[in-house]
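Trainee: model this:
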Amino acid sequence: MENDFEVYGTAPGQEASQSDFTHIGNVSRLAERHGFGGLLVFYEHGAPDPWGTASAILQQTTSLTPLIALQPYSLPPFTAAKFIHTLVSLYGRRVDINLITGGKEAELRQVGDSVDHDGRFERALEYMSVLRALLTTNERLDHEGKHYTFHGLRTHSCLPPEHYPRVFVPGSSEAGRRVARAIGDVALTHPEPLSQFADSFAKSRRGENRLGVRFGIIARETDAEAWDAAESLSVESRAGQIQARWRKNSESDHIRRMARVAEEGVLYDDVYWTGPYRNGRGYLPYLVGSYDRVADYARGYVTCGVRTILLGRMTTEQEFMHVGNVLSRLRGADNAALRGRV
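Mentor: All right, here's what the predicted structure looks like:
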């Protein structure tokens, strides 16, 4: 079904003053109230621990699913299995995994991770094969691989099938595509403008994984009001411009693709906006305009086969209400069968 899609938001992150238990709960309840299926929880050296944040989300909501960023270099697979099993046991709900293979290059250097781009995807594939085994059986595991070796490993972390995590695989390179096909439930990317996305990422992956895209939304009753609201993200700086140009040389395929899109234009189709990317204020494209205009454009991605939408960070009830107006139009406000899906 064309309208069979889900929406995840983004949990509070690096802002130390805004990542306390109460704030996480407030944002999580807003997301749940406005029909979001889950919240993406980042992994970065400067951010709160994603597993602790996920626990705070689960404790303060009734149905929201944390999408936990899992970086293989940061956590052995047997420890990840115990964390996942513990959260499911405590709260009786599923958690999902966003399998990170890259991340910030400075953070990779800090921990001495010298594995190259394709090698990190290879490691992630082996990592997930171990993690999957530990979550699907309580038998002893023997594993002899390139990156991990275990003899008689037993973690008692087997989960019932309904609580097994879905695995999101971000990236758009051929190495990422191989991993997504092998162990992923959702292939995730930051999308290009609609026509480019339809001819590239979506077309080449038709019939493979569930497609997911991540973007921000700035929407109001009118286009003019939306662009007024976007003004705070449009301020350019010399440092931001340098950072944006540097992204063209990133080893990440999707970051390079976004850098090319941003270099070639600020605004596409009167709604797809690269301003924050161009000035170093974010990694996401934004859809900007009236509720109807943004919903129509987002519907184009769904028509291309997108079934999972991840939205940028929101923290206030007003932001959730504006996005909720877009989502209600996107799903069809009178379609009661889809209510609660988005």
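Trainee: alpha carbons only for contacts and neighbour counts from here, please
Mentor: OK.
Trainee: After the longest helix seen in the chain, which helix or strand is next? Please name it.
Mentor: If you go by DSSP state H, the chain has its longest helix at helix 117-136. Taking DSSP states H and E as the definition, the helix or strand that follows helix 117-136 towards the C-terminus is strand 141-144.
Trainee: Tell me which residues of that following strand come out buried.
Mentor: L141 (16 or more other Cα atoms under 10 Å).
Trainee: Also stretch 290-297?
Mentor: In terms of neighbour count (16+ other Cα under 10 Å), stretch 290-297 has its buried residues at 290-295, 297.
Trainee: which one of these is nearest I183?
Mentor: Closest to I183 out of the buried residues of stretch 290-297 is Y297 (30.3 Å), distances taken as Cα to Cα.
Trainee: Could you say which helix or strand holds the closest one?
Mentor: Using DSSP H and E, Y297 sits in helix 291-303.
Trainee: Can you name every helix or strand that that helix contacts?
Mentor: Using 3 or more Cα pairs under 8 Å, 6 or more residues apart in numbering; DSSP states H and E as the contact test, the elements touching helix 291-303 are helix 194-197, strand 210-220, strand 286-290, helix 317-331.
Trainee: tilt between it and strand 286-290?
Mentor: Between the direction of helix 291-303 and that of strand 286-290, the angle (axes from the mean of the first three to the mean of the last three Cα atoms, to 10 degrees) works out to 140 degrees.
Trainee: I have a second one here; can you model it like the first so I can compare?
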Amino acid sequence: MKRFTYAAASDVAAAVGWGGKGAFIAGGTNLLDLMKEGVARPEHVMDINALALHDIEPSESGGLMLGALARNAATAHHPLVQEQYPLLSVAILSGASPQIRNMATDGGNLLQRTRCYYFYDTGTPCNKRQPGSGCSAIGNLARQHAILGASTECIATHPSDMCVALAALDAVVHVESLGGRRSIPFLEFHRLPGDQPDVDNTLMPGELITHIELPPAPDFVEHCAYLKIRERASYAFALVSVAAALHIGDGGRIAEARIALGGVAHKPWRLPDVERLLHGKRPDRAAFSEAGSALIAGAQAQGSALGSNAFKIPMAQRAVVRALEMAMAKHTSLLPGRAKKGQAL
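Mentor: Modelled structure (predicted):
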């Protein structure tokens, strides 16, 4: 690990006054791994754990404000989150392990970097780690990699479960810097790789996440589900995940729908135009299948013949259908499933 200087901020003004000359650290559950592997090499580290950003409180608009330093476990088990946004609670509890969730922060969850094995292997070329060096995943083992939104520069996926639910819930990210405060709609926070895969999000240099705002949601409490398909039942990143929520209106028809996919792209994958296809329709398998097909339109398999992720394309479509059916059945979760070779979802 490269030597670095360490300082602790006592308030937000001190943290942003630092100017982002290194890395902020809170739970450290991702940053320390990256530093140990030599992937992240900050010269300065600023500890922000003393900042007053741990609370979870109702917002002025009637939604919920999550402090960036609230721990993932505290968020998942918070009564207001469980009562008003059960989709988020279940998604958080589907990720990592209890020990990591006890340390990891909500703001840090948004900033975690891909778990692509080539990204973590400093002996291989990686455009995300070293721009212009090439992408070792393209044409090789790419079972965990993207089928949507990829580029010729990078096919990595975003690893978060929490972020998939936040995308479905239309969250807003509040940030602060020396230049002032601004709010970023969640769908605009993370970015696709394009020709700049080393840039994961739209934060400006020196900006600090202070809060994540959950707007007042339509009636998604009764009909929501988070489905995660992974290689094993414990502590594994998603091959495909789905956050699904439905608001059923008069006559039993769909008044509003939200669907976000994880494990398939460089960011949580949500297309509001696809959700609108469900408006006014009966919540049945035919409608759900149409939405699933539209959501993954244009998906492309990656990897070599022996290491391809082509299986993810039908898996994602079927996972959308299954998650929406779970939501209609008033299930908020499904015990994590293992994807077995040759098994249809």
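Trainee: Please state their TM-score.
Mentor: Here the TM-score for the pair of chains, by TM-score structural alignment, normalised by the length of the first structure, is 0.25; 155 aligned residues with a Cα RMSD of 7.3 Å.
Trainee: With distance to A219 of the first structure added, can I get the buried residues of stretch 290-297 of the first structure in CSV?
Mentor: Formatted as CSV, the entries for those read as follows, by distance: Cα to Cα, whole Å:
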residue, distance to A219 of the first structure
S290, 5
Y291, 5
D292, 9
R293, 9
V294, 7
A295, 9
Y297, 12
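Trainee: can you tell me which of the helices and strands packed on helix 291-303 of the first structure comes nearest to R278 of the first structure?
Mentor: Of all these, strand 286-290 sits nearest to R278 of the first structure, with 11.7 Å by Cα to Cα.
Trainee: What are the contacting residues of the closest one?
Mentor: 215-227, 230, 271-274, 294, 297 (Cα atoms under 8 Å, 6 or more residues apart in numbering).
Trainee: end-to-end on stretch 170-178 of the first structure?
Mentor: The first and final residues of stretch 170-178 of the first structure sit 12 Å from each other (Cα to Cα, to the nearest Å).
Trainee: same question, stretch 242-255 of the first structure
Mentor: For stretch 242-255 of the first structure, the first-to-last residue distance is 15 Å (Cα to Cα).
Trainee: From the contact counts, what lies against whatever helix or strand V175 of the second structure lives in?
Mentor: In this structure, V175 of the second structure is located in strand 172-177 according to DSSP H and E. Packed against strand 172-177 of the second structure by the contact rule (3+ Cα pairs under 8 Å, 6+ apart) you find helix 12-17, strand 180-185, strand 208-214.
Trainee: would JSON lines of those with distance to L80 of the second structure and mean neighbour count be doable?
Mentor: Converted to JSON lines, these look like this (distance: least, Cα to Cα, whole Å; neighbours: other Cα atoms under 10 Å):
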{"stretch": "helix 12-17", "distance to L80 of the second structure": "25", "mean neighbour count": "18"}
{"stretch": "strand 180-185", "distance to L80 of the second structure": "22", "mean neighbour count": "13"}
{"stretch": "strand 208-214", "distance to L80 of the second structure": "11", "mean neighbour count": "25"}
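Trainee: got these as a markdown table, with distance to V90 of the second structure columns?
Mentor: Below are these laid out as a markdown table (distance: least, Cα to Cα, whole Å):
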| stretch | distance to V90 of the second structure |
| --- | --- |
| helix 12-17 | 30 |
| strand 180-185 | 22 |
| strand 208-214 | 15 |
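Trainee: Which strand runs longest in the second structure?
Mentor: Assignment by DSSP state E gives strand 238-248 as the longest strand of the second structure.
Trainee: if we can go back for a sec, just send the helices and strands packed on helix 291-303 of the first structure back as CSV, with distance to V41 of the first structure too.
Mentor: Converted to CSV, these look like this (distance: least, Cα to Cα, whole Å):
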stretch, distance to V41 of the first structure
helix 194-197, 25
strand 210-220, 14
strand 286-290, 20
helix 317-331, 18
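Trainee: Return the most buried member of these.
Mentor: Highest mean neighbour count of these: strand 286-290, a mean of 26 (counted as mean count of other Cα atoms under 10 Å).
Trainee: Next, the angle from the helix or strand hosting H23 of the first structure to helix 317-331.
Mentor: With the criterion set as DSSP H and E, the secondary-structure element containing H23 of the first structure is helix 21-33. For the pair helix 21-33 of the first structure and helix 317-331, the angle between their directions (the same axes, to 10 degrees) equals 20 degrees.
Trainee: which secondary structure elements does helix 21-33 of the first structure contact?
Mentor: For helix 21-33 of the first structure, the elements it packs on are strand 38-41, helix 50-59, helix 317-331, judged by 3+ Cα pairs under 8 Å, 6+ apart.
Trainee: So which bits of that helix are buried?
Mentor: Using 16+ other Cα under 10 Å, the residues of helix 21-33 of the first structure that count as buried are 23-32.
Trainee: Quick check: the gap between L166 of the second structure and A244 of the second structure.
Mentor: As it turns out, when the distance is counted by Cα to Cα, L166 of the second structure lies 11 Å from A244 of the second structure.
Trainee: of the two, who's got more company?
Mentor: When neighbours are counted by other Cα atoms under 10 Å, A244 comes out ahead of the other of L166 of the second structure and A244, with 31 against 25.
Trainee: How about the contacts made by that one?
Mentor: 168, 224-226, 257-260, 320, 323-324, 327.
Trainee: Once you drop chain neighbours, what's closest to it?
Mentor: With sequence-adjacent residues excluded and distances taken as Cα to Cα, 6 or more residues apart in numbering, A244 of the second structure is closest to I259, at 4.6 Å.
Trainee: and the one you found, helix, strand or coil?
Mentor: For I259 of the second structure, the reduced secondary structure class is strand; criterion used: DSSP: H, G, I helix; E, B strand; the rest coil.
Trainee: I'd guessed L131 of the first structure sits against K82; true?
Mentor: No - the pair L131 of the first structure / K82 is not scored as a contact, 9.7 Å apart, by Cα atoms under 8 Å.
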